[in-house]
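> Output the structure for:
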Amino acid sequence: MAKTTFWDVIEKTIEKVGTPLSAKEIWDNANEIGTIGDFTTNGKTPWATIAAYCYVDINNNGEDSIVIQTSERPAQFFLRKLATKTDVEKLQKQKDTEQIKKEKVEPKKFNERDLHPIVVSYASVDTHFKANLKTIYHENSNKTTKGQNEWLHPDLVGVYFPFKDYTTETREIQDYLKISSIKLFSFELKINLNFSNLRQSFFQAVSNSSWANEGYLVTLNLDDDPTFRDEIRRLNNAFGIGLIKLNADNAYESEILFPSKINQEIDWDTVNRLANENVDFSDFLKLITEDCKLGKVKSQYDKILKPDELI
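Purely as a prediction, here's the structure:
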C-alpha cells in the first residue's frame, strides 16, 4: 500500500473541510480530522512545505493546477476540482466572517503585562542577552498633548553588564580606552501578531526601540503563514527591528526568529527624551549608573521569577 504523501494530505484535508485553507490550517486540520493518515515528516514546519507544494503547483501548472489560491494575506488554497462546483468567493467570505466572529468572542488568556515576567526570565538566561530588564509603565509618563508621546515608550528595557564575562583587568583596560561592553535593549510586546496588525506593531517598535543597541518586537502568538514570515523578513531587513517568539509554557524556549540590527551607537537624544518623560526610564538609567560604579549588579530591576512562578 502506497504511503501517504504531502499531496494526499493537502487534497484529502481541503476536500473534507470544504473551505479554503491556509497551509497551517491544512496541517492542523489534517491532524485533527485524521486525513494525515500514516504520513510522517522530519521537518519542523511541515505547513511551510505544504505552502511550497501549493505555490509550485499553481506556478508550474497554471489552469491545470490541483489547487487554486483564493486569498493573498493570509494565503489560502482550495481544490480546483471543487471550485467548478462551488462558489469559492462565497465560501471565502463565509470563512472570513466566521473568523472575525471567533476573534471577537474568543476570550483572551493573556494581556500584555502578563508577558513581562516571561520576557524578563527569558532575557536573563538567554546567552544572546544575559540582561536585566525593567518595565516602563506608560501611565507614569508626563501628561502631554494627545499624540505627542505616541509610540515613544517601549514596554521593557534591558541592560547587559560584562561583569561576569570579563575579568577586572579586561574591564579596566576597556575603561582606559573608553570602550564599553554594556549593551542596552528595548522591547515592544504584543499578544498576537498577524497581517492585520503587523505594520502598525512593527513601526511602533521602530519608533520606540530603535534608540537601543538592539530593538525587538516580541509576540506570544504568531501567524504561521509563510507569506507572513516573508513580510516580517522584509521589514526586518529594511528597519532592523528583531522579532522574538515567546513560549508561555517554557519561557526559556522562547527564541529570536529574526535578529535585531546591532547599533554601535545609542540614540542619546531619544534616551534623554524618554528620561525626561518617564520616571521608570529615568530610574532605569540611575540603576545602570549605580551598578557600573559598583562593578556588579546590585540594583532592583524586574524580579526574575522561578519557572513554577511563571504563567
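> rest of the way, CA atoms for contacts and neighbours
Will do.
> After the top helix by length along the chain, heading C-terminal, what element do we hit next?
When every helix of the chain is counted residue by residue (DSSP state H), the longest turns out to be helix 88-105. If you walk from helix 88-105 toward the C-terminus, the next helix or strand you reach (DSSP states H and E) is helix 112-125.
> Give me the residues contacting the longest strand belonging to the chain.
Looking across the chain with DSSP state E, the single longest strand is strand 183-193. Taking contacts as CA atoms under 8 Å, 6 or more residues apart in numbering, the residues outside strand 183-193 that touch it are 110-112, 115, 154-161, 201, 204-205, 208-210, 212-223.
> Tell me the buried residues in that strand?
Of the residues in strand 183-193, those buried by neighbour count under the rule 16 or more other CA atoms under 10 Å are Lys183, Leu184, Phe185, Ser186, Phe187, Glu188, Leu189, Lys190, Ile191, Asn192, Leu193.
> this one as well, want them side by side:
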Amino acid sequence: MKQADIDIVVEVLKIIGEPINPNHIYAKAQELHQHGEIKHMFQWDGKTPWATCNSAIVTALKKNPDKLPFVKVQAKPALIALKGQDFPPPKPTSKEQPPKDLICKERDLHPRLSYIAYHQWGLYTKTIYHEESKKTKKGIDKWIYPDMVGVFFAYKDFKSPNVHSFIKKFDTLPIKLVSFELKKELTLINCREAYFQAISNSSWAHEGYLVAGTLDRNNKDLMELLKQLNQSFGIGVITLDIKSIGQSAILFNSKEEDNLDYQTLAKLAQRNENFDKFLKSVADFEIDNPERYEKEFDSILKDLPSLN
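Take a look at the predicted model:
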C-alpha cells in the first residue's frame, strides 16, 4: 500500500475518531475531501475504487501489520482504528442475528418493492430476470433491462360496469407502465451511474424509478445530486429502507411520459420472455376477475417483516 494512501487512511481515522469498516474508508475520504477537511484523495481508477481501497487495506494488514499506523480492532464486521487511539470498545455483534442490511442481496429487495408497490400505489409488479434473456454480443444490451416492471390499472377503481364498457368502446384503457432499477445501496459513489442506468432501461415506460435499499437522507450532497438529476431527467427515486418498511417513501416523483416507446417495448419482448409475458398479462387482464391473473405477476406477501 502506497504511503500516500496510508496517509489518507490515517487522516480519515483521526477525523472520525472511532473504528470504521475498511470498506467504508473510500466513501468517507471522498466526503471529507469534498468538504475540504482532507487535502488529498485516493487516485484509484476503475468502476469500484471503494473495493480497491478495501482490498489494499486488508492486504496491507495481512502482510505488514507492524509497519502500519492503524490496526484491525474487530473481525466481524471488520473494523480498523489508529494504533493507540482512545475510543469506546466496539459494540458486540449478535451471532444469532447478524446485521441483515449488510447481507441483504439486491434480489432480496424485490418482494419488498412488490409489497409496497401493491399496498401503497396499487401496482402489480413482475421481476425481469436478465439472465434469462436471449444471448447477444457482449455489451449490446447493457442497461436495457429493468430489474422490475409494474402496471397500474387506473380503471380498476371505477365501480360501474357501464364505465368499463364506455372506456373499452370509446377510449384506450387507462393504465400506467412503470420501470424500476433497484440498488442495494445508493451513495455519492454509485449515484450517477445508477441513475443513468435507470434512465436507459426505462425509456419504454410511462414512469421510471431508481429504487435504493439503503440511502442516507441526511447526506446533503447526495440528496442535492438526486434532486438535480431528477429535475434534469425526470427519473424518480424511491427508498425502500430495508431496516424499516414503514419508512419507505418516494423521495422524488417520476416525470410521467404520455406515450410509450413501442420500438423498445418490442425489443425487450423479443429478447426477454419475462417481459413478453408481462405485456400479455397486462393486455389480457380482466378487471372483474383480477385473481385469475395473480400468478402472472410477482406474488404479494401477506406480511413483510422488518429487517430490524
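> What would you report as the TM-score here?
For these two chains in superposition, a TM-score of 0.67 is obtained (TM-score structural alignment, normalised by the length of structure 2); 234 aligned residues with a CA RMSD of 3.2 Å.
> Now the buried members of the contacts of strand 183-193 of structure 1.
Among the contacts of strand 183-193 of structure 1, those classed as buried by 16+ other CA under 10 Å are 115, 154-161, 201, 204-205, 208-210, 212-220, 222.
> Let me see the ranges of the strands in the stretch 151-300 of structure 2.
Listed in chain order, the strands found in the stretch 151-300 of structure 2 under DSSP state E, counting those that start in this stretch are 175-186, 207-215, 236-239, 249-252.
> quick one: what's aligned to Asp114 of structure 1 in structure 2?
In structure 2, the residue equivalent to Asp114 of structure 1 is Asp108, according to TM-score structural alignment.
> next one: Val218 of structure 1
Under TM-score structural alignment, Val218 of structure 1 pairs with Val211 in structure 2.
> contacting residues around stretch 114-133 of structure 2?
If you take CA under 8 Å, 6+ apart as the criterion, stretch 114-133 of structure 2 is touched by 110, 145-153, 271-275, 278, 297-301, 304.
> Likewise for stretch 289-306 of structure 1?
Contacts with stretch 289-306 of structure 1, where a contact means CA under 8 Å, 6+ apart, come from 117, 120-121, 124, 132-135, 161, 163, 284, 287-288.
> Stretch 157-173 of structure 2 too?
Counting contacts by CA under 8 Å, 6+ apart, the residues touching stretch 157-173 of structure 2 from outside are Tyr155.
> follow-up on the earlier one: the longest strand of structure 1 relative to strand 214-222, how many degrees between them?
Between strand 183-193 of structure 1 and strand 214-222, the angle comes out at 20 degrees (axes from the mean of the first three to the mean of the last three CA atoms, to 10 degrees).
> one step back: please identify the buried residues of the longest helix of structure 1?
Within helix 88-105 of structure 1, the residues that qualify as buried are Val88, Gln92, counting by 16+ other CA under 10 Å.
> Show me what that helix is packed against.
With contacts defined as 3 or more CA pairs under 8 Å, 6 or more residues apart in numbering; DSSP states H and E, helix 88-105 of structure 1 has these neighbours: strand 67-71.
> returning to what we had before: please convert the strands of the stretch 151-300 of structure 2 to a markdown table, extending it with distance to Pro77 of structure 2.
Listed next are the strands of the stretch 151-300 of structure 2 as a markdown table, based on distance: least, CA to CA, whole Å:
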| stretch | distance to Pro77 of structure 2 |
| --- | --- |
| strand 175-186 | 18 |
| strand 207-215 | 18 |
| strand 236-239 | 25 |
| strand 249-252 | 29 |
